[in-house]
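J.: I would like the atomic coordinates for the input below:
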Amino acid sequence: MLEGTKISTPSQMSSIFDIAKDTVLFLLLSCYYILESLFWTLVPNIIRPMKSLKDEVVLVTGGGGGVGRQLAIKLARLGAKVVLWDINKEALEKTCAALREEGHEVASYEVDLADRESVYKTAKRVKEEVGKVDVLINNAGVVFGETLLELNDNAIETTYKVNILSHYWTVKAFLPDMINSSKGHIVTVGSVAGLLGTYRCTDYSATKFATVGFHESLFTELRAHGHNNIHATLVCPYYINTGMFDGVTPRLMPMLEPDYVAETMIDSIRKNEVNCIMPGSVRYLLPLKCLLPAKMCWDLMHRVMKGPQSMMDLKRKPKVA
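T.: Okay, here's the model as predicted:
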């Protein structure tokens, strides 16, 4: 009669006790984490402790223009040693000239992030000529603005190589030195389009979704191996007025300005934040994607936010041969 009854062994009982103990501890810590988060959210940046970036070597990919240029200028003004990477030599020279006019030293490298060997060779040069990179900001990105059937294969591959694969090569190049010195910060620039699929962005959105997974997995690996002094920050901004999304006409919120995005990113880095979504109000809308019926989500996107309609006038980028 009792043949089919499972009898708990001491090891099973121990396991149940451990789960219960860890759950109670988690709930207690959760209360602390929520209160801590609320406290720091309410405390103005001007009076909260912020880490210094003075004399830190900060590498910014895509530093030739847009947000990258603003990051370079603001970081240099904070006393950081700025290293810029970009494929656009002319834009790179303009950013460097602007920094040098203010009396800042800057190291710049023309590099094609779509070329893995170029990334590794340039990283080696940076370590030899400048030194260990303390903060790595993977900021570079491309968008072609075509629907799936209009995208040519090379454009798709380029988007993946620049927007996500290059993150692997740069992090693999600079993370070992951060681990050896037990100090570092890796910033992954994603997008709100990496949290919510966007019309005419099957390549771009997919790569930005990948940056979110990359960041979360990397963060997990760093914490699991005890590298608590190496920080990881994911940045997901809304449309930015840099020319990348020329022609787009958002309905509910205006485009973000590069100056604001760069300032917010730097504040987030200095606070060692794990996630930075701009504007902050977007984070409260994102859970609706999972909570609401799919048809309701589509109607909200199409009828109220007019997301697809706003992207229809996006100016197409040059074709990749």
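J.: Every contact and neighbour count from this point should use C-alpha atoms.
T.: OK.
J.: what ranges do the strands span in the stretch 1-150 of the chain?
T.: Here the stretch 1-150 of the chain has its strands, by DSSP state E, counting those that start in this stretch, at 57-61, 81-86, 106-110, 135-138.
J.: With mean neighbour count and distance to residue 235 as extra columns, can I get the ones you listed in CSV?
T.: As requested, the strands of the stretch 1-150 of the chain are exported to CSV (neighbours: other CA atoms under 10 Å; distance: least, CA to CA, whole Å):
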stretch, mean neighbour count, distance to residue 235
strand 57-61, 24, 14
strand 81-86, 25, 19
strand 106-110, 18, 23
strand 135-138, 26, 10
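J.: Show me the one of those strands that comes nearest residue 188.
T.: Comparison of the strands of the stretch 1-150 of the chain against residue 188 by CA to CA identifies strand 135-138 as nearest, at 5.3 Å.
J.: got the strands of the stretch 1-150 of the chain as TSV, with distance to residue 18 columns?
T.: Output for the strands of the stretch 1-150 of the chain, formatted as TSV (distance: least, CA to CA, whole Å):
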stretch	distance to residue 18
strand 57-61	43
strand 81-86	48
strand 106-110	53
strand 135-138	39
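J.: Let me know the distance separating residue 233 from residue 204.
T.: 20 Å (CA to CA, to the nearest Å).
J.: element containing the closest residue to residue 123 other than its chain neighbours, please.
T.: In this structure, residue 123 finds its nearest non-sequential neighbour in residue 173, 6.4 Å apart by CA to CA, 6 or more residues apart in numbering. Secondary structure assigned from DSSP states H and E places residue 173 in helix 166-181.
J.: let's see this one next to it:
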Amino acid sequence: MYVILEIIQTICYLIYCIIEATVRIFVPEKKKSFAGKLVLVTGAGHGIGRELSLKFSAIGARLVLWDINKDNVESVVREIQENGGTATSYICDVSKIDEIKSVADKVRREIGDVDALVNNAGILHGAAFLTLTDEEIKRTIDINLLAYFWTCRQFLPPMINRNSGHIVNVASMAAKKGVAYLTDYAASKHGVEGFTDALSDEMRREGYDGLYFTTVFPMFVDTGMTKFAHDRLSKMLSPAEVASAVVEGVQRNKKSVYIPSNLDWSVRIGGLFPRKFVDEPTDLMYRGIDPQK
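T.: Next up is the predicted model:
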């Protein structure tokens, strides 16, 4: 009897979710305000990180910018300040857990608890698997994945205490489909997706309904990291395009942000295609890179 009731309850919940999703297509969730909120962005000195910092500042957020390059990140701080915004920079090598802990502690003492954490810092080698050095593989995982663990462990507890906060983890479309010469990169980005999904579900199960998690899935972006890209169906994205889509998605509490947005449907529909078509696409459909070294 109880199983039948649970089946009915589940069907009703499914119908509710379908109706809600349909309504959201035509009536998006209202944008939340970031005015006065403290947003921390890693890898903020260039590329997507720089543009994210400028976009969040433009909607009123106060920025804490982390980067390994002092000149670059201080340049972004000056740009934000010249536009009337508030930003502070910190030098941090996110491949080192002790440095993350130390700089995070400094941020808390000097500025306070962050309202939103944007894990953006990343690297890409783009080499054949057997030519990658042990250190290159380790560094990719350290920066692209493990750093996300360490920053979340530093900044999530205060969010939990006040049941309010947003964590944004930048993955990649390589998280959805691994391709040649991106073995280490794709593995790290698959990890980012799995980590974010699991952490989000854990917070939901523990009753923290004021915490939000967003995973970002951009296609090839013109940041200088990706060279020799193959993608005949779409153009190389600019960092500004990516940042605009991310900030828009975060303001609407989206769990996933695909850039360009049509990739969301491509991923869904792709599951219906024969496996051979997905694993061995034609030249027209193939998206990947040539070796970069």
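J.: The helix holding residue 173 of structure 1 vs structure 2, average offset?
T.: Taken over the aligned residues, the distance from helix 166-181 of structure 1 to structure 2 averages 0.6 Å (mean CA distance after the TM-score superposition for structure 1).
J.: hmm, back to that, which one of residue 233 and residue 204 of structure 1 has more residues nearby?
T.: Set residue 233 of structure 1 next to residue 204 and count neighbours by other CA atoms under 10 Å: residue 204 wins out with 27 against 23.
J.: mind checking which helix or strand the more buried one is in?
T.: helix 202-224.
J.: In structure 2, what stretch matches the helix or strand following that helix?
T.: Using DSSP H and E, the helix or strand that follows helix 202-224 of structure 1 towards the C-terminus is strand 230-237. Structural correspondence for strand 230-237 of structure 1: residues 211-218 of structure 2, per TM-score structural alignment.
J.: mean shift between that stretch and structure 1?
T.: Stretch 211-218 of structure 2 sits 0.9 Å off on average (mean CA distance after the TM-score superposition for structure 1).
J.: ok, residues contacting that stretch?
T.: For stretch 211-218 of structure 2, the external contacting residues (CA atoms under 8 Å, 6 or more residues apart in numbering) are 159-160, 163-173, 175, 193, 196, 200, 203, 242, 246, 250, 253-260.
J.: One more pass at 6 Å, please.
T.: With CA atoms under 6 Å, 6 or more residues apart in numbering as the test, stretch 211-218 of structure 2 has contacts from 164-173, 255-259.
J.: Spatially, what comes nearest to residue 252 of structure 1 if we skip its sequence neighbours?
T.: residue 305 (6.3 Å).
J.: Per the alignment, name the residue of structure 2 opposite the one you found.
T.: So, by TM-score structural alignment, residue 305 of structure 1 is matched to residue 285.
J.: Quick check: which element contains its match?
T.: Using DSSP H and E, residue 285 of structure 2 falls outside every helix and strand.
J.: Residue for residue, what is the longest helix structure 2 has?
T.: Counting residues, the longest helix found in structure 2 (DSSP state H) is helix 2-26.
J.: against structure 1, where does it fall?
T.: Following TM-score structural alignment, the aligned partner range for helix 2-26 of structure 2 in structure 1 is 18-42.
J.: gap between the equivalent of residue 207 of structure 1 over in structure 2 and residue 120 of structure 2?
T.: In structure 2, the residue matched to residue 207 of structure 1 (TM-score structural alignment) is residue 188. Using CA to CA, one gets 13 Å for the distance from residue 188 of structure 2 to residue 120 of structure 2.
J.: ok, so what distance separates residue 267 of structure 2 from residue 202 of structure 2?
T.: Taking CA to CA, one finds residue 267 of structure 2 at 25 Å from residue 202 of structure 2.
J.: wait, I meant residue 15 of structure 2
T.: Per CA to CA, residue 15 of structure 2 is found 24 Å from residue 202 of structure 2.
J.: do residue 249 of structure 2 as well
T.: Going from residue 249 of structure 2 to residue 202 of structure 2 by CA to CA gives 22 Å.
J.: Which one's more surrounded, these two?
T.: A count of neighbours by other CA under 10 Å puts residue 249 above the other of residue 249 of structure 2 and residue 202, at 20 against 12.
J.: What is the helix or strand where that one lies packed up against?
T.: Following DSSP H and E, one finds residue 249 of structure 2 within helix 239-251. Applying 3 or more CA pairs under 6 Å, 6 or more residues apart in numbering; DSSP states H and E, one finds that helix 239-251 of structure 2 contacts helix 47-58.
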